[in-house]
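J.: sequence and predicted structure below; questions after.
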Amino acid sequence: MCRFLAYKGRPLLMADLLVRARNSLIAQSHHARMWQKPVNGDGFGVAWYPMHDDPEPGLFRSVEPAWSNANLNSVAHKLVSRCFFAHVRDATAGSPVSQLNCHPFNWQRLVFMHNGALEEFERMRRPLTGRLSDQAYHRLTGSTDTEHAFALFLDRLGFAAEPELDALADAMTATIGELLAMRRELGIDSPCFLNFAVSDGRHLVATRYVSHTDREPHSLYTTAGALKLDENGRFRVMHAESGAPDSVIVASEPLTAFESDWAPVPRNTLILVDAENGVTMRPLDLAA
């Protein structure tokens, strides 16, 4: 499966999380620690919201492994952002390795990515596209389950250009619920793993979800606070003593050497990060 991270907070050099942290996302692209298959070499993508007055994110995706792409390393050391997504891909068996299939996906100011799989997605593809509006259907360019889920999400959001946090959360819950209902209708019994993340640059919503009670969801962690270097040159997350934190990170694995700085997200949970970086969690009580 894939690995990802989402950052929202004070301006941060993207290389701090993509390159320089001990368990950076690039490190995870060739040696993930919390999945039995450590290599995520089927492409990568980053989406970032610029510091100048532009609400829409930049997007850089490639089919090259993240660890060998010199442009990614160079760009990450030059870009500062208050909100960015990054993803390294381990393609599901049978899913083509192409730039069109690399995460994150975007529409206007929204970005969307996924770690996991809708098992037996080929049985879902045609009925799922039949449920989409023309606007959502004509946005599809690749073949992944993720991009199709994003299209469904946009429909449930009503293609709102400037959604509020609750609207993002409700659309995410509705999307997962509809995917599960469709699988029941098609008689698909295999588990699905849905660690989704979406942002409009102001808000962030993420999920840790597995459809079967006898399976563990894919790993997901969160931390809130300022990323600082300690006296030994190692990154620490300094937690705020009171009030909303100045930064929030949601990631497939702890990015720093100090795993105590990170909290595992409970299974089947929706994470909400508001415009002031306040974090709340809601249970995803959805029938599989």
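T.: In hand now; what should we look at?
J.: can we go C-alpha only for contacts and neighbour counts from here?
T.: Noted.
J.: distance check, the closest residue to residue 57 other than its chain neighbours against residue 205.
T.: Among residues not flanking residue 57 along the chain, residue 49 sits closest, at 4.4 Å (Cα to Cα, 6 or more residues apart in numbering). Separation of residue 49 from residue 205 (Cα to Cα, to the nearest Å): 16 Å.
J.: second structure follows, compare the two:
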Amino acid sequence: MCRWLAYSGTPIRLDELLYRPRHSLIDQSLHARLGVETTNGDGFGVGWYVADSMAEPALYRGTGPAWSDANLREIARSTTSPLFLAHVRASTGTPVQQTNCHPFRFQNWLWVHNGSIRDFALLKRDLVLAVDPELYPAMTGSTDSEVMFHLAVTYGLRDRPIAAVQRTAGLIESVGRAHGVPDPLQMTVATTDGDRIWCFRYSSEGRSRSLFYSTGISALRTLHPDREMLRGLSEETRLVVSEPLGELAGAWQPVPESSYGVIQKGDDELSRFEPSMP
């Protein structure tokens, strides 16, 4: 379906993750190992924040394959950020157009999604009508992912992100049941306000798409004391990815089924995710 990554920590150039690792996100756009599709060439996007700022993030999206976009390479090698989301897309049926490429942005929030709403065309009307009318003009594309984002904003993403996504998932499953759609929701999601990152792994069928988080920097330094790249990273540095960017022993931990995590200053959180009715 898609591949994405979320990074928070010591400011780094975007290309350190998008291009340089052996199994970078750009490599995954051509050679995904754990995704439904091997190739994710139906567009891409990256959204990033300026250091020490929670202002509206910058956004660059394109409709071509990420591996061949020269402008993305130029931006990635010259842009430094402490927090960014990136996404390579494999369409589940909606058109390949810029407004359908992730990340989606609303004010200072970004959202990326891998997965789908089953039979979205059948459920779309009911779901869109549940979006706050004041948010409707902000929806410029046609994907299930963008509708999910605006439902989450409707249900309080800016104040209570976890509850908002739980309510979004609950609504989708309720509407799915009403229309006789089995197992309507499949999702791994990352969303951020520029300070914290919330990540979710859930599916109605209980077999969600792959998702991993990086091992703590202190533990990695102990495991790999000779790795120069680890010395310049703060203890707060963390990555969440659809699939590992490399094969460094002990570097990646699977996100448990039906769970959410919060990347934040101090201790991160990992807990169970359960949909709830709005």
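T.: Looks like it arrived, so ask away. Predicted model, so just to flag it, every value in this text is computed and none were measured.
J.: coming back round to it: counterpart of the residue nearest to residue 57 of structure 1 in structure 2?
T.: Mapped onto structure 2 by TM-score structural alignment, residue 49 of structure 1 lines up with residue 49.
J.: I figured its match hits residue 105, correct?
T.: No: checked against Cα atoms under 8 Å, the pair residue 49 of structure 2 and residue 105 is beyond contact range at 11.9 Å.
J.: next up, the contacts around residue 171 of structure 1.
T.: 153-154, 156-157 (Cα atoms under 8 Å, 6 or more residues apart in numbering).
J.: ok, residue 262 of structure 1 touching residue 225?
T.: No: Residue 262 of structure 1 lies out of contact with residue 225 (Cα under 8 Å); the separation is 10.4 Å.
J.: re earlier: quick one, what contacts the residue nearest to residue 57 of structure 1?
T.: Counted by Cα under 8 Å, 6+ apart, residue 49 of structure 1 has contacts 55-58, 81-84, 201.
J.: number of nearby residues for residue 272 of structure 1?
T.: Residue 272 of structure 1 has 21 neighbouring residues, counting by other Cα atoms under 10 Å.
J.: same question, residue 158 of structure 1
T.: Residue 158 of structure 1, neighbours per other Cα under 10 Å, totals 14.
J.: could you do residue 280 of structure 1 as well?
T.: 11.
J.: ok, now residue 65 of structure 2?
T.: 19.
J.: wait, it sits on residue 45?
T.: No: if you go by Cα under 8 Å, residue 65 of structure 2 and residue 45 don't touch, sitting 10.3 Å apart.
J.: now do the strands in the stretch 151-288 of structure 1.
T.: Here the stretch 151-288 of structure 1 has its strands, by DSSP state E, counting those that start in this stretch, at 192-199, 204-208, 221-224, 226-229, 235-238, 247-251, 263-264, 269-273, 279-283.
J.: the ones you listed into JSON lines, with extra columns for distance to residue 27 of structure 1?
T.: Below are the strands of the stretch 151-288 of structure 1 laid out as JSON lines (distance: least, Cα to Cα, whole Å):
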{"stretch": "strand 192-199", "distance to residue 27 of structure 1": "20"}
{"stretch": "strand 204-208", "distance to residue 27 of structure 1": "22"}
{"stretch": "strand 221-224", "distance to residue 27 of structure 1": "17"}
{"stretch": "strand 226-229", "distance to residue 27 of structure 1": "18"}
{"stretch": "strand 235-238", "distance to residue 27 of structure 1": "15"}
{"stretch": "strand 247-251", "distance to residue 27 of structure 1": "13"}
{"stretch": "strand 263-264", "distance to residue 27 of structure 1": "20"}
{"stretch": "strand 269-273", "distance to residue 27 of structure 1": "25"}
{"stretch": "strand 279-283", "distance to residue 27 of structure 1": "27"}
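J.: quick check: which of those is nearest to residue 168 of structure 1?
T.: Smallest distance to residue 168 of structure 1 across the strands of the stretch 151-288 of structure 1 (Cα to Cα): 6.9 Å, for strand 204-208.
J.: separation between residue 18 of structure 2 and residue 118 of structure 2?
T.: Here residue 18 of structure 2 is placed at a distance of 30 Å from residue 118 of structure 2 (Cα to Cα).
J.: max-length helix in structure 1?
T.: In structure 1, assigned by DSSP state H, the helix with the most residues is helix 165-185.
J.: would you mind pulling the contact partners of stretch 146-153 of structure 2?
T.: With contacts defined as Cα under 8 Å, 6+ apart, stretch 146-153 of structure 2 is touched by 100, 104, 111, 127-128, 130-132, 135, 139, 161, 164-165, 167-168.
J.: same question, stretch 201-216 of structure 2
T.: By Cα under 8 Å, 6+ apart, the list of residues contacting stretch 201-216 of structure 2 reads 34-35, 114-115, 173, 183-189, 235, 237-244, 250-260, 273.
J.: now swap in stretch 56-68 of structure 2 and tell me
T.: Residues from elsewhere that reach stretch 56-68 of structure 2, judged by Cα under 8 Å, 6+ apart: 26-27, 29-30, 40-50, 72, 88, 96-98, 101-103, 107-110, 194.
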